[in-house]
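**Student:** Model the following, please.
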Amino acid sequence: MRIQFSDLNRPKQAAKYLTRAGAELSLAIVHEALARALGYRDWHELSITARLNNLAATEQPSIEDAVNIILDLADALVLPEADVQHAVSKARLLRATPWTINDHMLMRTSIWRQRVFGTAGRGKSGTVVRDRAYNSNTPAYLRYPGRPTYLLFDTGFGERADFEVVTPRSPLPDFVPSRIWLPYGVWKLSDGSEVPFSRDYLPLWRISNDRAERLAPWLWIKGIMEETHVADLRTTIWASGPPREKAAAYLHRHRISELPRLTDIMPHLFEPQVDSLRDGVARLYAARRNTAAPPPYAELNARVLV
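**Tutor:** Predicted coordinates for the structure are as follows:
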């Protein structure tokens, strides 16, 4: 599939974001990989074709096509798929209007299914099963089968007896657990910025001057002046009903429609000896081999990176 452009503004912007995502990537290498992923022989052909187009193409790529482009770029540039998805989204490379957070979830779960979990099946890690305990019918990811059976629910880890877990004949839809993307509360910092945090008190975003940036979940945030929550701390119902609506409204108010870096821990939550989301963050930190110095308002979280 060839993506048509009326000019090079969006491809150039995407190339800049992708170059920043890889420490050793040159702009020339990114240009060539980007052109091929978009259906062109090289950057030169993309440049010529864009100049010949008077109007942008009215047809926008589907979510499936967008996933394929993201995967092609990730392979060509040896970058994490999540970083490529973020770069493509920030540049609005494939559509003039932003993807919704539901769009981003569809893309991310499709990538997980293709690159992490594979085909669903009975007793197979990463399969979405049904939890029948307590007369419920709750979907959850199977982490480890056995007695007990270990699950990942929308709200976090859990254990069940093996007979309480049912694998449907038809695969259930994948989902991004609220535990790794939905704000549980907000920290207000001494510099005037805000940091929404997860249920595990891990940073999601930093909002300053009405701009939002993704934060690494292994950071310990300093200078917290005030802490508020989207749910009453006396209840555990934080990912549904009014608290969820309040958290979603906060993201919408700050025009956040993408997924935070905390969602990148998802593949690590199915690895051996990962017993908490903080373990998943430590695995992600080790896998990324991040050497960047923490920003002035943060330091490395020693409670996570043990």
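**Student:** CA atoms for contacts and neighbours, from now on please.
**Tutor:** OK.
**Student:** What residues of whichever strand or helix holds Asp103 count as buried?
**Tutor:** Using DSSP states H and E, Asp103 sits in helix 101-112. Buried positions in helix 101-112, judged by neighbour count with 16 or more other CA atoms under 10 Å: Ile101, His104, Met105, Leu106, Met107, Arg108, Thr109, Ser110, Ile111, Trp112.
**Student:** just the strands in the stretch 1-150 of the chain please.
**Tutor:** Assigned by DSSP state E, counting those that start in this stretch, the stretch 1-150 of the chain shows strands spanning 128-131, 138-144, 149-153.
**Student:** Which one of these lies nearest to Val274?
**Tutor:** Ranking these by proximity to Val274 (CA to CA) places strand 138-144 first, at 10.2 Å.
**Student:** Please list the residues outside that closest one that contact it.
**Tutor:** Residues outside strand 138-144 that contact it (CA atoms under 8 Å, 6 or more residues apart in numbering) are 123-132, 149-154, 172, 269-270.
**Student:** Next, the structure of the following sequence, for comparison with the previous one:
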Amino acid sequence: MSNLHSGLQPGRLVHLRTPRLKARFGSTAVLLRSNGETATLFTDAGKADVRRQDFSIPSKPVADCLPMRLRLPFGDWEDDDGSRVLFSRDFCPLWRIGPSDTITPDMPWRPISRHRENRYWDFRTAPWCDRTTEMRMETLLQKIGITSDPILGDALFMMIRNSDLSIREAVMEMGRKVTEPM
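**Tutor:** All right, here's what the predicted structure looks like:
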């Protein structure tokens, strides 16, 4: 393998260098697959197939970051017990806020009884396109007291191992692994 492609291993953090994606120019993305000429990245907005010139390998180490699509809420549901469940853009549970305001990470594969749904933003104001929405969602998480990443973030590791998986497929695989007998 040539030196040009030696840093292009799955899981590598890269910087976006194209304005044609939904995610911001210069933002960090995770490399899922590369064949030298093209690559599949996981950006703040989700999976994207790009040309090699659409991203760069940072010259200095980049702090780990979980893409917005896997950590920022798209809205909330009310569950059977009155809990409020924050969910992702892919409609996966992120956090459960119990009736007594206890906050717990939620299992993204868990079915939710959706008595009510409230959405925080739409496609035009997605946090990866609109800094105001991004800051509003970050502030919401801080006010609630959420300071760690949700379990949904583990779906990214599944997609690094198998770049053909969608977020929902990775979540279902995670759920199967948890429920399989040892």
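**Student:** quick one: TM-score?
**Tutor:** The TM-score (TM-score structural alignment, normalised by the length of structure 2) is 0.80; 169 aligned residues with a CA RMSD of 2.2 Å.
**Student:** number of nearby residues for Ser170 of structure 1?
**Tutor:** A count of nearby residues for Ser170 of structure 1, using other CA atoms under 10 Å, gives 8.
**Student:** any idea what it aligns with in structure 2?
**Tutor:** Using TM-score structural alignment as the criterion, Ser170 of structure 1 maps onto Lys60 of structure 2.
**Student:** wait, what's in contact with the alignment partner in structure 2 of Arg214 of structure 1?
**Tutor:** Using TM-score structural alignment, the equivalent of Arg214 of structure 1 in structure 2 is Pro105. For Pro105 of structure 2, the contact set (CA under 8 Å, 6+ apart) comprises Leu94, Trp95, Arg96, Pro150, Ile151.
**Student:** Can I get those residues in CSV including secondary structure, neighbour count and distance to Pro67 of structure 2?
**Tutor:** Below are these laid out as CSV (DSSP: H, G, I helix; E, B strand; the rest coil; neighbours: other CA atoms under 10 Å; distance: CA to CA, whole Å):
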residue, secondary structure, neighbour count, distance to Pro67 of structure 2
Leu94, strand, 26, 14
Trp95, strand, 27, 16
Arg96, strand, 22, 20
Pro150, coil, 21, 11
Ile151, helix, 19, 13
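**Student:** can you tell me which two in these are farthest apart?
**Tutor:** Arg96 and Ile151 (11.6 Å).
**Student:** Give the residues shared as contacts by the two.
**Tutor:** Common neighbours of Arg96 of structure 2 and Ile151 (CA under 8 Å, 6+ apart) are Pro105, Asp106.
**Student:** what range in structure 2 does the longest helix along structure 1 sit on?
**Tutor:** Longest helix in structure 1, counting residues (DSSP state H): helix 63-77. On the basis of TM-score structural alignment, helix 63-77 of structure 1 is assigned to no residues in structure 2.
**Student:** thinking in terms of the whole chain, how far from its middle is that helix?
**Tutor:** 15 Å (CA atoms, centre = their mean, to the nearest Å).
**Student:** which position in structure 1 aligns with Arg168 of structure 2?
**Tutor:** Arg168 of structure 2 maps onto Arg278 in structure 1, by TM-score structural alignment.
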